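J.: quick one, fold the following:
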Amino acid sequence: MSCVAIQEQIALGAAVPALEAHAISVSLPTWEDNIGYEEGDKRVVDAMVSGYPRFFIHLSIRKLAQICEQKFGVNGEQALLYPTRRIAEKCRDFMLDRSSQQGLAVPVRLVQFLITPESATASTATSVELHIVLFPSDAFPLAKQFWQHTGLGISSRLAEHCLAMLSDETAPSSPKLTSTPIFTKRNASNRHYAKQPSLSTPSPTLSPPPEPATETFDADHATYLEERYGRNLPVEAAAAAKRAMRRRIAGVLVHDSPTHWSQAGEQAIELGPSTRGVKEVSEDDVYLYSTGMTSIFSAHQLALGVMPSAKSICFGFPYTDTLKVLQKWGPGCHFFGHGLDKDIDELEALLAKEHAERPDAPPALALFTEFPSNPLLRCADLPRLRALADKYDFLIVVDETLGNFENVEVLPYADVVVSSLSKVFSGDANVMGGSLVLNPKGRHYDALKAHLAETYEDSYFGQDAIYMERNSRDFRRRAHIIDANTEAVCDFLRAHPETVKEVYYPKYTTAAHYEKCRVPGGGYGGLFSVTFHHPQASRAFFDAMPFFKGPSLGTNFTLACPYTILGHYLELDWAAGYGVEEGLVRVSVGMEDRELLLDGFQKALKAAEDAASRAQ
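T.: This next block holds a predicted model:
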């Protein structure tokens, strides 16, 4: 399929991947479309049928929430839905705590709703215990912060499972989504990094259409999806699928080429020492979560539960919600936004000062860093950070999502490694997931393991796990193709310095630190960012790219976005202070034919050159 054909079939607001009921991205094909997304432009929001799940609440979840509001709500209360009681209690506690800091605590009610199938012989005969958080409608922006920052809400597949069990009499015949405005329009406050967000400040979400457009699925296409993605796999396969994924992530599968869900997850399969750089790692050191953000949130909760109270450290410019988690839970955090060696010098001075003032307690709780970082693809000097952690007795948590364990070994330097499985591990962009891995050689391993034994809940919905396991079977093969394609594209763009200002990519960016962790034969990942000498060139380049455009990354297909516009639209100057320019374009390269890829980028570069010439 040509690059042009790919672009022509994806309209503004359509699901990415196209016609996928559980797509985790949405098409925003022009620079102006992305600005419209941020500003709540009716032209854009009325077209949307999909979005990234922590920001755009899936239509099936919204339908189920409306049913719950009608059944249990009073005085116009709104609802968010969670899979376990403990998670619902965490949401309530967060809302009470944050609202109390600004005045009166918002009233929050919890309802447990047990949904059972009408027929015990139904193929979906699995009861669901749904936990409903109810609150006044004007407190929705606060409730949505918990949903977004933690990723702990129910998945769209779980929502559909519940809807399938509810009788026609229970469900509204034609739900009016406008009666429960799940999304609210942003105001002009500091969107992602406000130190004291108010109840009236909406979380960074997109206002959806009052009556969302829908995509139709003909019978042939539905059958194709069933066969391609394995929707007919038995739900009881979930336990084996999860076990297979934990082994895959632990690197203990001697032969990891299953053709059926039971193979990699069967009890008697041959296992060997871990290939993750710490041979003692086992599947029991791997914990699965519903989203990558949930694994980060859970790592922070784990640190708070095990270590003495102290501020965390956010090292490097992070994905937005990571910093929010470190700021809003616990004592706060120290932010070293550049993530360069000079920041380690400053960190070392800070730790020495804190230790001198409080010699009987660690000066920090845990250091969180991405390897590489998003979107600047910078890598910290992990051996040096490890030495500081050992000296001052704090944890190291590394997010390896962009590097991925096929390319880098970061576990030897970390106490905890987290990753978003929604990205290249899955590739198909039709399911969310996350993982957390403990380092058995870490100083605090026993305490971390014991705490997880008491607190870990497996709330990862079985059908999502089945999809994720199936998608990840060829993860290693896909990763190598994507790595090679990305390197070729980056080399091409970097060869045009007259137009291209900078290509951010681990091969060129803090390369020495990346090489310390790169595995033999490993590549540089599938993500890069590019900036241009002229703002007009950035827009022209993005608009002319004949590839999918929308949020997320790590997809089997090329996917691009104007990252700073999407992530920091209301704080552009703040982001620029850390090197994240307004005109930065982030590209996740896919598995397309390399000649087609290079041809598409050449056309986009030509558009950028022409725009820059006109601007001079």
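
J.: please count neighbours and contacts with C-alpha atoms only from this point.
T.: Will do.

J.: next, the buried residues of stretch 65-72.
T.: For stretch 65-72, the neighbour count (16 or more other C-alpha atoms under 10 Å) marks 65-70, 72 as buried.

J.: quick one, longest helix in the chain?
T.: Here the longest helix in the chain is taken by residue count, with DSSP state H as the criterion, and it is helix 594-615.

J.: re earlier: out of the buried residues of stretch 65-72, which one sits closest to residue 228?
T.: When the buried residues of stretch 65-72 are compared for distance to residue 228, the smallest value, 29.9 Å, is given by residue 65; criterion: C-alpha to C-alpha.

J.: I'd say the closest one and residue 77 touch.
T.: No. Under the criterion of C-alpha atoms under 8 Å, residue 65 is not in contact with residue 77, lying 10.8 Å apart.

J.: would residue 479 count as being in a helix?
T.: Yes. Secondary structure of residue 479 (DSSP: H, G, I helix; E, B strand; the rest coil): part of a helix.

J.: let's see this one next to it:
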Amino acid sequence: MSFGPQLPLGQRIPDSVHAVSVSIPTLEDVVGYEERRPATMAKLKSGYPRFIKHEYLLQIEERWKELFDRPDHSIWLTSSERVARELEAYLSHPKTKYLAHGGVSGLSYPPDTTLDLLAKRYLQHIGGHLSTRHAEDYLVAQKALPSRFLEESFEGDAAAKVLDHLAPLYKVSSPESIALAYTGMSAIYAAFRAVNDVQVPKGRRSWIKLGWLYTDTMHILDKLSPENSDNLSVYQVLNLEQLETTLKQRPDDFAGLITECPTNPLIQTPDLERIRELATKYGFYLILDPTINSPANVDVSPYADIITNSLTKYAGNQGDTILGATAVLDRCPEKEAILAKIHQYSEAPYPRDLQRLAAQIDGYAALIAKTNASTRKVVEYLKAHPAIKRVYWAHQPCSKTQYEAIARSPEAVGGVISFELKGELKTFHDRVRLPKGPSFGMQSSLLSPFIWLAHYELTTNQEGLAYLAAAGIPKDLIRFSIGAEPAEEIIAALAEAL
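T.: Below is the predicted model of the structure:
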């Protein structure tokens, strides 16, 4: 078996200063990470960028406290001046101060733990933190770092190369119908704001969450929806009765519906044909996110008005770039107005991030082919193992027909699965010698106790556990992103732990 000893807590995945994942090898480490225990956090120099402040950002914050004579102030570094100003407006506090130096923007204020939490969550939800490469360039320019991290970077028109890869996947009429974004959440937030600008004047200010959405997508809808909105959450994507009943009762209320195809982490595919009919009938925008299995595997263009996609996954298959994209389909009502608004609201990618993505996007198709083939073998192994209670994947019987309607080929099963154990989580999780950490869709396999890592607070009280049960999500569900390693070696690592 090629998988060696457990990766130590805090090791970057991959071994790059710009890595988007980090090793969190034991369940106790996961709890320490979620509870921000000092002993755990001291070993983390990086993590998924929206959740852990990178060491480069921390260095700049310390320099700015001295530079701006704010030794005890909180400082938040943002992707742009606009995001810093929007954060300032969101906090609405008289002592916030916009800061800028060397092409970097941020916001400061006196010590205030309430503001700290609000600022942290706002920037996390909208994907507005400063890029690590932008921070690196600033520190090099200030002679605080000797040089950039050595990595391959595309030297031509990076945007054109990336758009040439994406346009056929989204099936847009031209690359101009795609807006590249600083992060995946920036892309989603831009689409959300654009739809609101068109729909709120018509009295449509509420949103529909279909399925268990990515945590920050849910937070955008929950916290940043227009005033007097009354959003609808439908967690059971295979039963549209609640959705149809509510639409009949409130036919003119909803601005849009967001869902993931398939869903994360249950890998279920809703009936998109029926949802498309409802969107047309009731006048709401249908925003579809195919990231979990990749738009290279599924084609949602026959149904979507807008496609949102995290390019951090699969396109950025080395696991060291944070970008996103939003595509507006020709069927989209008021397409030109929506597209203009999305371009207006999208935070443009930092040039070096885009160049790094362009340098690795040629490996996109190969990773998809490799993980599709390996997934079938891993699923067959797990389904036959007596220690496994259930496997969730694209071809699970409950939604196989709906998935096949959007799959680009019979082989296109995707690289992410989830599974339940019959026994306890901790023993298996701590034993398995596979990389364990956040994110998915990269060359390296990544295993995670999904709810513990993404929604830990729900595991700590009865109300949270009831919420999970209502959504049909087991607390100890394991999500597994299958990488480019040989399937036989992945299966051997699972077998050893089971």
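
J.: thinking again about what came up before, mark which of the buried residues of stretch 65-72 of the first structure are part of strands, please.
T.: Counting by DSSP state E, no part of the buried residues of stretch 65-72 of the first structure is found in strands.

J.: same list (these) but as CSV, adding distance to residue 91 of the first structure.
T.: Converted to CSV, the buried residues of stretch 65-72 of the first structure look like this (distance: C-alpha to C-alpha, whole Å):
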residue, distance to residue 91 of the first structure
65, 16
66, 19
67, 20
68, 17
69, 17
70, 21
72, 18
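
J.: all helices of the stretch 351-500 of the first structure, in order?
T.: For the stretch 351-500 of the first structure, applying DSSP state H, counting those that start in this stretch gives helices covering 382-392, 445-455, 462-472, 475-494.

J.: which elements pack onto the last one?
T.: By that I understand helix 475-494 of the first structure. Of the remaining helices and strands, those touching helix 475-494 of the first structure by 3 or more C-alpha pairs under 8 Å, 6 or more residues apart in numbering; DSSP states H and E are strand 500-504, strand 527-532, helix 594-615.

J.: what are the contacting residues of it?
T.: Helix 475-494 of the first structure is contacted by residues 406, 424-427, 500, 502-503, 505, 522-528, 556, 589-591, 594, 597-598, 601, 605 when judged by C-alpha atoms under 8 Å, 6 or more residues apart in numbering.

J.: how near is the equivalent of residue 11 of the second structure over in the first structure to residue 480 of the first structure?
T.: Following TM-score structural alignment, the counterpart assigned to residue 11 of the second structure within the first structure is residue 14. For residue 14 of the first structure, the distance to residue 480 of the first structure (C-alpha to C-alpha, to the nearest Å) stands at 29 Å.

J.: cool, and residue 51 of the first structure?
T.: Using C-alpha to C-alpha, residue 51 of the first structure is found at 28 Å from residue 480 of the first structure.

J.: and these two? Which one has more around it.
T.: Neighbour totals were compared for residue 51 of the first structure and residue 480, and residue 51 leads with 26 against 20 (other C-alpha atoms under 10 Å).

J.: which one in the second structure is aligned with that one?
T.: Residue correspondence, TM-score structural alignment: residue 51 of the first structure in this structure matches residue 47 in the second structure.

J.: which residue in the first structure aligns with residue 352 of the second structure?
T.: Counting by TM-score structural alignment, residue 352 of the second structure lines up with residue 463 in the first structure.

J.: closest one to residue 85 of the first structure among the helices and strands packed on helix 475-494 of the first structure?
T.: That would be strand 527-532 among these, by C-alpha to C-alpha, at 37.3 Å.

J.: which bit of the second structure covers that closest one?
T.: Here strand 527-532 of the first structure aligns to the second structure at residues 416-421, judged by TM-score structural alignment.

J.: the matching stretch against the first structure, how far on average?
T.: Superposing on the first structure and averaging over aligned pairs (mean C-alpha distance after the TM-score superposition for the first structure), stretch 416-421 of the second structure comes out at 0.9 Å.

J.: show me what that stretch is in contact with.
T.: Outside stretch 416-421 of the second structure, the residues that touch it by C-alpha under 8 Å, 6+ apart are 265-267, 292-293, 375, 387-394, 440-441, 474, 476-482.

J.: quick one: buried ones out of those residues?
T.: Using 16+ other C-alpha under 10 Å as the threshold, 265-267, 292-293, 375, 388, 390-394, 440-441, 476-482 are the buried ones among these.
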